[in-house]
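Novice: here is a sequence together with a model predicted from it:
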Amino acid sequence: MDTLRIGDYTLTWLRGGVTHLDGGAMFGVVPKALWSKKYPVNENNQIELRSDPILIQGHGKNILLEAGLGNGRFNEKQMKNLGITEESFVEEDLKSLGLQPEDIDDVLMTHMHFDHCAGLVKWENEQEVPAFAEASVHISQKEWEELTNPNIRSKSTYWKQNWKPIEHQVKLFDTELELLPGLKLQWTGGHSAGISLLTIEQEDNMLIHMADNMGTHAHQNVLWVMAYDDYPMDSIAVKQKYMDIGYNNEAWFTFYHDYKYRAIQYDSSGQPKQTIEKSN
């Protein structure tokens, strides 16, 4: 498994499943002739997008960032339409690290679109129950409001079966949650009204996880945003702000969806300084 150390924290990428979505939707108005030079595309114009949660360990805590696709959470039609070729191995990967799902103390959700949160729930005795029964699930207040009262657009990705079974575990925050020293979940908006990003700051080390506001390494350009974004101008503003912060601090940027890179550290000019690629 791929890992990254930032100060007091160790990050480990777990296998949460794989989708294949339309490349044009993932890059919005950017011409295919441009984005296809940076991200491979198949004959159906689909690009591979992983859904790999990040296990964050430090200060005696086991924290999961996102939850993956889970297992048995999609019907046959959804599997086909979403190009799901692999479901979750999160439980197996935790076991290889000497952990059980019950050992997860907290789950940090940047947002609650199905490809991030379906793995919060599992089937047990023909019932949908929490996959991480002892964990607190942290979500921004704005995301929860949208999730529980979706509009005509957002109802296609906010599914009741992904949040109702874990409702009692949810802990909401307004604009910022510092769960542990230097580890913060911050509401930004953009891709969704309530999306948040994660930052870790430890002395001279910084990590920024923008989730779907910077879905892959190919979205580094601040103007390259998804057609899936509900508030694209907000997505651009978030990227402008945090790319600037990241470059100035030579921060690591981490990814949940990228087919190739787990993390990239950019220098002050925005050029890659170090990279961590997904191992086979």
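Specialist: Received it, and whenever you're ready, just let me know what you need. Numbers count the residues shown, from 1 in each chain.
Novice: rest of the way, CA atoms for contacts and neighbours
Specialist: Fine.
Novice: measure the residue of the chain most remote from its centre to residue 208 for me?
Specialist: In the chain, counting by C-alpha atoms, centre = their mean, residue 125 sits farthest out from the average C-alpha position, at 28.9 Å. In this view, residue 125 and residue 208 are 39 Å apart by C-alpha to C-alpha, to the nearest Å.
Novice: same check, this time on residue 163
Specialist: 26 Å.
Novice: do residue 170 as well
Specialist: Residue 170 is 23 Å from residue 208, where distance means C-alpha to C-alpha.
Novice: tell me where the stretch 101-250 of the chain has helices.
Specialist: Assigned by DSSP state H, counting those that start in this stretch, the helices in the stretch 101-250 of the chain fall at 114-117, 141-148, 232-248.
Novice: would you mind finding the most buried of the ones you listed?
Specialist: Burial of the helices of the stretch 101-250 of the chain is given as mean neighbour count (mean count of other C-alpha atoms under 10 Å); helix 114-117 ranks first at a mean of 24.
Novice: need the contact partners of that helix.
Specialist: Residues outside helix 114-117 that contact it (C-alpha atoms under 8 Å, 6 or more residues apart in numbering): 51, 66, 67, 68, 69, 109, 111, 157, 158, 159, 162.
Novice: any chance of these in a markdown table with distance to residue 228 as columns?
Specialist: A markdown table is the format used below for the contacts of helix 114-117 (distance: C-alpha to C-alpha, whole Å):
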| residue | distance to residue 228 |
| --- | --- |
| 51 | 16 |
| 66 | 18 |
| 67 | 20 |
| 68 | 18 |
| 69 | 18 |
| 109 | 18 |
| 111 | 13 |
| 157 | 10 |
| 158 | 13 |
| 159 | 16 |
| 162 | 19 |
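Novice: tell me which of the residues you listed is nearest to residue 9?
Specialist: Closest approach to residue 9 among the contacts of helix 114-117 (C-alpha to C-alpha): residue 66, at 16.7 Å.
Novice: next one for the comparison:
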Amino acid sequence: METLTVGRAKLTWLNGGVTHMDGGAMFGVVPHPLWSKKYPHNDKNQIELRCDLILLQLDGKNMVIDSGIGRGKLNDKLKRNFGVLEESKVEDSLGEVGLTLEDIDIVLMTHLHFDHANGLTKPDGDDLVSTFPNATIYTSKVEWDEMRNPNMRSKNTYWEENWKPVQHQVKTFEVEVEIAPGLTMHHTSGHSDGHSVIKFKDGDESFVHMADLMPTHAHQNPLWVLAYDDFPVTSVHEKKKLQDEAYEAGSWFVFYHDAYYRAIKFDDEKQISESIERPRYEYN
């Protein structure tokens, strides 16, 4: 598993499963000849998108960023439609670093779309139970409210089985919240109305996790936002603001979805200067 140390924080990428989503939808109005030069696609015009949650170890706490695609919850139709060739292996990944699901203290949910939140619960016989039973789950109040009362569009991605078993663990915030010294979550809207990003700063070292405002390295252009975004203009402005701040600070950009890079730093020309790549392998 790939790791990155940023000041006091250690990040480790866990196996959260994979989806293959329509490339056109993932790049919105960007023409195929442009985005396809930046990110590979298959013969169905789908791009590989990991759902690899990030273990964040900081000040003696074990946290995870988002929760993966889950395991044993998707039927064959959903797996086919979303190109799920591998489900989560979070418990196995944690075992490799000497941890269990019960050892997770905090879950930081950037938003609650199924590909981020499906791993919050797991089957237990005929029931669904919390995957991380001892964790406090942070998300924005706007996101939590829509999760429980989705509109006619969002009901396709906000699933009851992903919130009911964990509702007693959820803690919401309005604009921003400090999780630990230097570690904050910020409500941005854009991709979803309640979408949030995560920032960390320790001295001169920092990282930003922009979640689905910049889901992959190929979405670096501020104007390249998703057709899935509820408020694309907001996405553009929030993305540009966060990027400019991160470029100025020399921050790491860390990714949940990117199938090729775990984390990237950019130079003054906004070109990749440092990176942690994800090893490639064939799905069975």
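Specialist: Okay, I see it. Owing to the predicted nature of the structure, the values given are computational and were not obtained by experimental measurement.
Novice: next, the distance between the ends of stretch 24-41 of structure 1.
Specialist: Terminal-residue distance, stretch 24-41 of structure 1 (C-alpha to C-alpha): 10 Å.
Novice: what do you get for stretch 39-52 of structure 2?
Specialist: This stretch, stretch 39-52 of structure 2, spans 18 Å end to end (C-alpha to C-alpha).
Novice: what comes up buried for that stretch?
Specialist: Neighbour-count burial for stretch 39-52 of structure 2 flags 39, 41, 46, 47, 48, 49, 50, 51, 52 (criterion: 16 or more other C-alpha atoms under 10 Å).
Novice: same question for stretch 94-105 of structure 1.
Specialist: Neighbour counts over stretch 94-105 of structure 1 (16+ other C-alpha under 10 Å) mark 94, 101, 103, 104, 105 as buried.
Novice: cool, stretch 248-267 of structure 2 as well?
Specialist: Judged by neighbour count using 16+ other C-alpha under 10 Å, the buried positions of stretch 248-267 of structure 2 are 250-266.
Novice: those in helices, which ones?
Specialist: Using DSSP state H, no member of these sits in helices.
Novice: against residue 259 of structure 2, how distant is residue 39 of structure 2?
Specialist: Here residue 39 of structure 2 is placed at a distance of 9 Å from residue 259 of structure 2 (C-alpha to C-alpha).
Novice: with residue 44 of structure 2 instead?
Specialist: 17 Å.
Novice: equivalent analysis for residue 276 of structure 2, please.
Specialist: For residue 276 of structure 2 relative to residue 259 of structure 2 (C-alpha to C-alpha), the value is 11 Å.
Novice: wait, what's in contact with the residue mapped onto residue 268 of structure 1 from structure 2?
Specialist: Aligned by TM-score structural alignment, residue 268 of structure 1 pairs with residue 268 of structure 2. Listed by C-alpha under 8 Å, 6+ apart, the contact partners of residue 268 of structure 2 are residue 247.
Novice: closest one to residue 150 of structure 1 out of the contacts of helix 114-117 of structure 1, please.
Specialist: Distances from residue 150 of structure 1 to the contacts of helix 114-117 of structure 1, taken by C-alpha to C-alpha, are shortest for residue 158, at 6.9 Å.
Novice: count the residues that sit near that closest one.
Specialist: Applying other C-alpha atoms under 10 Å, we find 21 residues neighbouring residue 158 of structure 1.
Novice: pretty sure it sits against residue 147.
Specialist: Yes. Using C-alpha atoms under 8 Å, residue 158 of structure 1 is in contact with residue 147, at 5.7 Å.
Novice: what's the overlap in contacts for those two?
Specialist: Residues touching both residue 158 of structure 1 and residue 147 (C-alpha under 8 Å, 6+ apart) are residue 112.
Novice: now residue 62 of structure 2: which helix or strand?
Specialist: Using DSSP states H and E, residue 62 of structure 2 sits in strand 61-65.
Novice: mean shift of that strand relative to structure 1?
Specialist: Here strand 61-65 of structure 2, set against structure 1 after superposition, deviates by a mean of 0.3 Å using mean C-alpha distance after the TM-score superposition for structure 1.
Novice: rewinding a little: got TSV for the helices of the stretch 101-250 of structure 1, with distance to residue 187 of structure 1 too?
Specialist: As requested, the helices of the stretch 101-250 of structure 1 are arranged in TSV below (distance: least, C-alpha to C-alpha, whole Å):
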stretch	distance to residue 187 of structure 1
helix 114-117	16
helix 141-148	8
helix 232-248	10
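Novice: those: which one's closest to residue 83 of structure 1?
Specialist: Here helix 114-117 is closest among these (C-alpha to C-alpha), at 11.7 Å.
Novice: what's the mean gap between that closest one and the aligned bit of structure 2?
Specialist: Relative to structure 2, helix 114-117 of structure 1 is 0.3 Å off (mean C-alpha distance after the TM-score superposition for structure 1).
Novice: one more: stretch 237-244 of structure 1?
Specialist: Compared with structure 2, stretch 237-244 of structure 1 is 0.7 Å away on average (mean C-alpha distance after the TM-score superposition for structure 1).
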